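[1] structure for the following, please:
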Amino acid sequence: MPAMAPDKTLIVIVGPTGIGKTALAISLARQFSTEIISADSRQFFREMEIGTAKPSAAELTAAHHHFINSHSIQTFFSTGDFELQAIDLINHLFRKHELLVMVGGSGLYIDAVCNGLDELPETDLNIREKLNQQLATEGLEPIKRQLSVADPEYYQKVDQANPQRLIRGLEFYLSTGKKLSTHFTNNKKIRPFNIIKIGLNINRAELYNRINHRVDKMMEAGLLDEVKSLQPFRKYNALNTVGYAELFSHLDGEMTLTAAVDQIKQNTRRFAKRQLTWFRRDNSITWFEPGQDNAVISYIIEKKD
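    As a prediction, this is how the structure comes out:
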């Protein structure tokens, strides 16, 4: 990795879904005349628009974003791929900026950039194929049960609606006899730039109200039509996620639309709870409430000086 001046700083904004991370990221990007790197694993995919709560056209215009609509759902894009591409981009952007902003709620992707991922031993591709076949014939629940027993730590942290990541954890355990959770950030990589981590959170009742309201707004914006348009691609793992999986079940006649929307809200609230569990283990995060932009800016300036 090329040498870099120690005064370069990466601002990392984390927190649960629906908390207002995008608004804060744009506020900071405008304040410091810099660019934003998205670390939201669902917003990479250009076909998934409404259900991933991507920044609006106005927000994308307000600040230059990277890794929004950067990949197709038909492309496999792993955490390791993101680490390599994001670090290359950061090195490039630091040539013209003293400070960059990274924002997202995907803990694995945040950790990949801040701490690096361990080199993992190879796994048995035959096991992966068998697990994919099991997914196709039996659904996700048996895989979730197996993983929760084999590697409960990874199971608690992973997006439990994402078959690709669940299968990855179980595949690793069945191939190596070891837990995938023990291989994340055991040997922290030293990055040639400073990192300041900002967390956003509010009381649970208000957060859950925000989540419920945002799901309603997604439905009003046409999420059901978006999911209908993606039915030919539903085999791709990127679509086996909250907001899409429930509406596919509705379109299959398995539940009413009202029940599907209620399930989206419930699953999103559960996801937010897991996100907070993940981020709260990181003592280097300084927490603020949404709307405290000036306090965050003052804190960053103080930490940089």
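[2] alpha carbons only for contacts and neighbour counts from here, please
    Fine.
[3] for the protein, what's the longest helix?
    Using DSSP state H, we find that the single longest helix of the chain is helix 257-280.
[4] which residues in the stretch 51-200 of the chain form helices?
    57-62, 79-93, 107-114, 125-138, 141-150, 152-157, 163-176 (DSSP state H, counting those that start in this stretch).
[5] helices or strands up against the fifth one?
    Read it as helix 141-150. helix 125-138, helix 152-157, helix 163-176 (3 or more CA pairs under 8 Å, 6 or more residues apart in numbering; DSSP states H and E).
[6] same list (those helices) but as a markdown table, adding distance to Glu226.
    Formatted as a markdown table, the helices and strands packed on helix 141-150 follow (distance: least, CA to CA, whole Å):
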| stretch | distance to Glu226 |
| --- | --- |
| helix 125-138 | 23 |
| helix 152-157 | 28 |
| helix 163-176 | 21 |
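[7] now the second one, please; I'll put the structures next to each other:
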Amino acid sequence: MPIQINKTVIFLMGPTTSGKTDLAIQLSQQFKTRLISVDSALIYKGMDIGTAKPDKVILKKYPHHLIDICNPEDSYSAFDFTHDANAQIKTAFANNELPILVGGTSFYFHALEYGLSKLPKSNPKSKKKFNQLLKSKGTIALHQNLKKIDPQAANRIHPNDAQRITRALEVFDLSGKTLSELQGNKKSIINHPIKKIILMPERSELHQRIEKRFLSMMGNGFLGEVKTLKQNPNLHENLPAIRCVGYRQAWQYLNGEIGKAEIIEKAIIATRQLCKRQSTWLKSETDALLLQNTDIQQVLDFIQL
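    The predicted structure follows:
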């Protein structure tokens, strides 16, 4: 029997390796859906192995929108994401599809549900300016600059978070006001009911999956993928794309800074730390269907409530 969706938006969330993509595909086999990726790494072209991007066969049969929409040197903000995701949601409803937003980037989900502050829009000239500053000075120095301008924002933003640091500095440069001054008066991007599904296997299981997956990536040519990226003169280690888990460690290896065994150890540790951050954020969600293991019937029943 066809599911009556009544313009409901599905958030399919979970930490890395929790099985979100598999569940999204199972749902697409049950009824008409539009899968919308909520992942700040899958947006980049040419970064397939290290991001665990669904392969071409899967993407052809079950298209995931908002994958491969940027070059690794491009800037892509949460504002850009909310604009693009909202357009995809509208297209889904126009086509009588159920929009399923699937991924692990918590800030993107939060921005969609609760909105973003009204900040000055970035432009090519500004992006170029701050990308050059990032390349010449590095994240730590720019974070120190931010401390002087906007201590409140600097305390919230990690000194290695290049994207958020440069955005905070850019906001001040464009508007003359700090990010902290401008934040507030948020409004949800989505004007439809949201139903949340969280996949949360046991932590020990997630850790095993993380290790197994990264070893598989190494065997499937991950270092070759990063070597190709390094040939692009526009890329450097301070860009958000190259700071993605795994890519940062591989970049260091190719620079001769660490050994091959260290790539594996450091990347697995960094992925587990990411998993912990994602899990901590998801624990604050009180209005979601929480599943330790995929149960398609339970999910279908929840969607149809």
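[8] re the thing from before, the longest helix of structure 1 maps to which residues in structure 2?
    Aligning helix 257-280 of structure 1 against structure 2 (TM-score structural alignment) gives residues 260-283.
[9] run the chain-centre distance for the matching stretch.
    Taking the mean of its C-alpha atoms, stretch 260-283 of structure 2 sits 14 Å from the chain's own mean (CA atoms, centre = their mean, to the nearest Å).
[10] can you give me the buried ones in it?
    For stretch 260-283 of structure 2, the neighbour count (16 or more other CA atoms under 10 Å) marks 263-264, 266-272, 274-276, 278-279, 282 as buried.
[11] between those, which sits nearest Pro193 of structure 2?
    Of all the buried residues of stretch 260-283 of structure 2, the one with the least separation from Pro193 of structure 2 (CA to CA) is Leu282, at 18.9 Å.
[12] nearest spatial neighbour of Leu120 of structure 1, skipping sequence neighbours?
    Once flanking residues are discounted, Leu120 of structure 1 sits nearest to His183: 7.2 Å by CA to CA, 6 or more residues apart in numbering.
[13] so what's the residue count around the one you found?
    For His183 of structure 1, the neighbour count with other CA atoms under 10 Å is 14.
[14] also Leu229 of structure 2?
    Using other CA under 10 Å: Leu229 of structure 2 sits among 19 other residues.
[15] ok, Thr137 of structure 1 next?
    9.
[16] follow-up on the earlier one: of the helices and strands packed on helix 141-150 of structure 1, flag the one that's most buried.
    Across those, averaging neighbours per residue (mean count of other CA atoms under 10 Å) puts helix 163-176 on top, at a mean of 20.
[17] just the strands in the stretch 201-305 of structure 1 please.
    Under the criterion DSSP state E, counting those that start in this stretch, strands of the stretch 201-305 of structure 1 are mapped to 285-288.
[18] who touches Gly107 of structure 1 in this structure?
    Going by CA atoms under 8 Å, 6 or more residues apart in numbering, Gly107 of structure 1 touches Gln275, Trp278, Phe279.
[19] distance of the first one relative to Lys179 of structure 1?
    The spacing between Gln275 of structure 1 and Lys179 of structure 1, counted by CA to CA, to the nearest Å, is 20 Å.
[20] follow-up on the earlier one: helices or strands next to the longest helix of structure 1 in the packing?
    Applying 3+ CA pairs under 8 Å, 6+ apart, one finds that helix 257-280 of structure 1 contacts helix 107-114, helix 152-157, helix 204-220, helix 245-251.
[21] could I get these as CSV with distance to Gln146 of structure 1?
    CSV is the format used below for those (distance: least, CA to CA, whole Å):
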stretch, distance to Gln146 of structure 1
helix 107-114, 21
helix 152-157, 10
helix 204-220, 30
helix 245-251, 21
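[22] of those, which is nearest Gln292 of structure 1?
    helix 204-220 (15.9 Å).
[23] hang on, the earlier thing: could I get the helices of the stretch 51-200 of structure 1 as CSV with distance to Val215 of structure 1?
    Putting these into CSV (distance: least, CA to CA, whole Å) gives the following:
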stretch, distance to Val215 of structure 1
helix 57-62, 19
helix 79-93, 27
helix 107-114, 22
helix 125-138, 27
helix 141-150, 24
helix 152-157, 23
helix 163-176, 22
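[24] picking that back up, so the longest helix of structure 1 versus helix 204-220, what angle?
    Put simply, helix 257-280 of structure 1 runs at 130 degrees to helix 204-220, going by axes from the mean of the first three to the mean of the last three CA atoms, to 10 degrees.
[25] quick one: helix 257-280 of structure 1 to structure 2 mean distance?
    With mean CA distance after the TM-score superposition for structure 1, helix 257-280 of structure 1 departs from structure 2 by a mean of 1.2 Å once superposed.
[26] what lies in contact with that helix?
    The contact list for helix 257-280 of structure 1 (CA under 8 Å, 6+ apart) reads 14-17, 105-107, 156-157, 159, 208, 211-212, 215, 242-243, 246-247, 249-250, 285.
[27] could you flag which of these are buried?
    Buried subset of those (neighbour count, 16+ other CA under 10 Å): 14-17, 105-107, 156-157, 159, 208, 211-212, 215, 242-243, 246-247, 250, 285.
[28] so how far is His183 of structure 1 from the closest residue to Pro121 of structure 1 other than its chain neighbours?
    Leaving out its chain neighbours, the residue that sits closest to Pro121 of structure 1 by CA to CA, 6+ apart is Thr176, at 8.0 Å. Distance, Thr176 of structure 1 to His183 of structure 1, using CA to CA: 12 Å.
[29] and the gap between the residue nearest to Pro121 of structure 1 and Gly169 of structure 1?
    From Thr176 of structure 1 to Gly169 of structure 1 the distance is 11 Å (CA to CA).
[30] got it, and Met219 of structure 1?
    32 Å.
[31] ditto for Leu207 of structure 1
    30 Å.
[32] list the contacts of stretch 143-154 of structure 1.
    Counting by CA under 8 Å, 6+ apart, 131, 134-135, 155-156, 160, 166-167, 169-170, 173, 179-181 sit against stretch 143-154 of structure 1.
[33] what residues sit buried inside it?
    For stretch 143-154 of structure 1, by 16+ other CA under 10 Å, it's Ile143, Lys144, Leu147, Ser148, Ala150, Asp151, Tyr154.
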